[in-house]
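Visitor: have a look at this prediction, sequence included:
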Amino acid sequence: MENVSGVTSFILAAYIEMEDLRYVYFTIFLLLYILILFVNVSLIVIIYIEKDLHEPMFIFACNLAVNGVYGSTTLMPSLLHYLLSHTYEISLTCCLVQIFCLHTYAIIEFTILAVMGYDRYVAICHPLHYHLIVSPRKVYMLITFSWVYPCVYFSVYFIMTIHNTFCGRVIDKVYCMNYALVRLSCRDTTIDSLFGMISVIFLPGPQIVMILFSYAQILRICLRASKESQAKAIQTCTPHLAAVINYSIGCLFELFQTRFNMTFIPYKARLFMALYFLIFPPMLNSALYGVSIKTVRVQIFKMFRGKTNEVIPLKS
């Protein structure tokens, strides 16, 4: 590691491995980004304009879509830029901004999923009191908590990173991550690493407990319910459960990538693992809710039918 105190820019070395197929990668990621924006913005617009969808479940799904746009937009434009660039240098300021946005996106995603799990628990286990328990005031409180808590929590850890000076410039990824940057610090980072490990274990703890509790209660009710009620519960929980599993896989991929030596795995597989949590949850979550939930599906079909059924007057 070079001894250069006060380094102000870094090299994202992972792009070097992509040089030979840069235009192929650029095309793939551009199409994926357009698809992510399309499915998420479509869901947001439909939920916003349709008053029938102004229910807690859809409002939470809308926030999940907003966070998907936030996370993918933090990465994709810079990734596309570097794929066409011959230099892979990122300034310290841009690197820190990217770190803050990517980490808060990750925490916000899991927090919203936990809140949605609680919403499904109340809807299935306490249907008669659903609107009393999940009142508009509580919905606003839960949404505010989902966005503010991750930003406040990560800011405490982030301050430690900001006050570092760096003696290395090479980050072996396509984006900046906090742990990768801290490893380049000139000082002893034992405390940072310990705090980071504790955060990895305990930060998602409350969300995991809430999701497990919600589904344990849902399962308990379903075991005693009729087959018709079980089918309805499965239908309403499937999009959320699929979103939780999909995002958890992405988080595990990134955790392995960051904390363990994965050089024995082919580069393309490691690239897939590193980008999974930023591409597939935003792309699939809104699609799952758009296709699986009848109310949203009907509105999507109605929107496209309305366009195709319009009569265009002929010019004389």
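Guide: Thanks, I have it. Residues are numbered from 1 along each chain as shown.
Visitor: switch to C-alpha atoms for all contacts and neighbour counts from now on
Guide: Fine.
Visitor: neighbours around F38, how many?
Guide: 16 (other CA atoms under 10 Å).
Visitor: mind listing the helices for the stretch 151-300 of the chain?
Guide: All helices of the stretch 151-300 of the chain, identified by DSSP state H, counting those that start in this stretch, fall at 178-182, 190-202, 205-224, 227-259, 267-292, 294-308.
Visitor: can you redo these as CSV with mean neighbour count and distance to H103?
Guide: Shown next, in CSV, are these (neighbours: other CA atoms under 10 Å; distance: least, CA to CA, whole Å):
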stretch, mean neighbour count, distance to H103
helix 178-182, 19, 8
helix 190-202, 13, 11
helix 205-224, 16, 16
helix 227-259, 17, 11
helix 267-292, 20, 11
helix 294-308, 13, 30
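Visitor: hmm, M76 and Y33 touching each other?
Guide: Yes: at 6.6 Å, Y33 counts as touching M76 under the criterion of CA atoms under 8 Å.
Visitor: G6 and C167 touch, don't they?
Guide: Yes: the pair G6 / C167 is scored as a contact, 7.1 Å apart, by CA under 8 Å.
Visitor: this is the comparison structure:
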Amino acid sequence: MLMMNDTKVSYFTLAAYFDIRAFRYLFFFVVMCLYALIISSNVLLIVVIGVNRSLHEPMYMFLCSLFVNELYGSSGLFPFLLIQILSDVHTVSAPLCFLQVFCLYTYGSVQLSNLSIMAYDRYLAICFPLQYNTLMAPGRTARLVFIVWFYPFLAIVVLVSMTAALRLCGNVINKVFCDNYSIVKLACSEFTAINIYGLLIMCLLVISPAVLIFYSYMRILRVCYSGSTQTRQKAARTCTPHLASLLNFSFGCCFEILHGRFDLSGVPSMLRIVLSVYYLTCQPLFNPVLYGLNVSKIHSLCRSLLCGKKFVFNL
């Protein structure tokens, strides 16, 4: 209901959904299976890392943080999608919409911050192998994980609060989930402050992690170029999963930005929907498989657990 006297919105309409009555149960089943796969694969790896002391190293702690964030981000999207698929009226209450904005934006911010810390960790491991245990002591690892989660949550709380305070002249969002930029475009009040704050957030949560990733890999490449074949092989073995994850996440984020800011009406609606949720769907599915197969310790422990072999909990 849009109340024009005080321009307060009590609900939003998600206009990107189209009539899927003939296929709604098929879509529901597919989305449910994807969600179940994400939950089971990420929980499996969190348990494997948590119960094995041999994996209580900085790299695996950052991986555990990554998997926890993927559970968090998926839970901010998939239950919502499942309800909307079965619904005939694709609306969402304003408080629930802003809660979803908070969940999805913090997920994306924590994900990029986590990937940047992982790149920094690989840089220290490859460029300073003898000092690595000192540079990445348990206390420092814990502080880095805290920073990865704390600053995105704090920044996004302020952003969502500023958006919620806007007076809106509409309530139609042309997406299948709630998006902060789409809500701001509906504003009929001044939102310069949000634009300025958005630039600050971009510097803190996007540009800074990107610079750290770029710096880390430039230093890694420099060491590999001047190092031995063994050094290059070690770098390739440890950095390939991280780079693949980073590229996959970047692709999804780039399309999401393009989708929000440019007219993509020429793209088929189903393809737009799939690509708009790509970074929230494929990343949580892609990372457990990627790290589970490529990180030898995790691979061997998961295989032992799934095959019913003797699995020792190194507590």
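Guide: Arrived safely, thanks for sending. What you see is a predicted model; the values in this text were computed from it and never measured.
Visitor: care to give me the TM-score?
Guide: Overlay of the two chains. TM-score (TM-score structural alignment, normalised by the length of structure 2): 0.93; 308 aligned residues with a CA RMSD of 1.8 Å.
Visitor: still on that earlier bit, who's more crowded, G6 and C167 of structure 1?
Guide: With neighbours defined as other CA under 10 Å, G6 of structure 1 and C167 compare such that C167 has more, 19 against 14.
Visitor: that one corresponds to which position in structure 2?
Guide: Matched by TM-score structural alignment, C167 of structure 1 corresponds to C169 in structure 2.
Visitor: got the contact list for that match?
Guide: M4, T7, L186, A187, C188 (CA atoms under 8 Å, 6 or more residues apart in numbering).
Visitor: quick check: the third one touching L166?
Guide: Going back to what we said before, that points to L186 of structure 2. No: using CA under 8 Å, L186 of structure 2 makes no contact with L166, being 9.1 Å away.
Visitor: for those two, indicate the residue with more neighbours.
Guide: L166 (20 against 16).
Visitor: what's the match for H56 of structure 2 in structure 1?
Guide: Checking TM-score structural alignment: H56 of structure 2 goes with H54.
Visitor: one more: V148 of structure 2?
Guide: V148 of structure 2 maps onto S146 in structure 1, by TM-score structural alignment.
Visitor: next: C239 of structure 2.
Guide: For C239 of structure 2, the aligned position in structure 1 is C237, judged by TM-score structural alignment.
Visitor: also G308 of structure 2?
Guide: Matched by TM-score structural alignment, G308 of structure 2 corresponds to G306 in structure 1.
Visitor: I83 of structure 2 now?
Guide: I83 of structure 2 maps onto H81 in structure 1, with residues paired by TM-score structural alignment.
Visitor: what is the neighbour count of that match?
Guide: Using other CA under 10 Å, H81 of structure 1 has 12 neighbouring residues.
Visitor: tell me what the host helix or strand of it is packed against?
Guide: Here H81 of structure 1, judged by DSSP states H and E, is contained in helix 56-84. When contacts are defined as 3 or more CA pairs under 8 Å, 6 or more residues apart in numbering; DSSP states H and E, helix 56-84 of structure 1 packs onto helix 22-49, helix 92-125, helix 136-162, helix 267-292.
Visitor: which other residues reach the helix or strand just after the longest one?
Guide: Scanning forward in sequence from helix 92-125 of structure 1, with DSSP H and E defining helices and strands, the next element found is helix 130-133. With CA under 8 Å, 6+ apart as the test, helix 130-133 of structure 1 has contacts from V122, A123.
Visitor: next one: helix 130-133 of structure 1 to chain centre, how far?
Guide: Centroid displacement of helix 130-133 of structure 1 relative to its chain, using CA atoms, centre = their mean, to the nearest Å, is 28 Å.
Visitor: name the residues of that helix that come out as buried.
Guide: By neighbour count with 16 or more other CA atoms under 10 Å, helix 130-133 of structure 1 contains the buried residues Y130, I133.
Visitor: check stretch 137-146 of structure 1 too.
Guide: For stretch 137-146 of structure 1, the neighbour count (16+ other CA under 10 Å) marks V139, L142, I143, F145, S146 as buried.
Visitor: I16 of structure 1: which of those residues is nearest?
Guide: Closest to I16 of structure 1 out of the buried residues of stretch 137-146 of structure 1 is S146 (36.9 Å), distances taken as CA to CA.
Visitor: many thanks, I have nothing further to ask.
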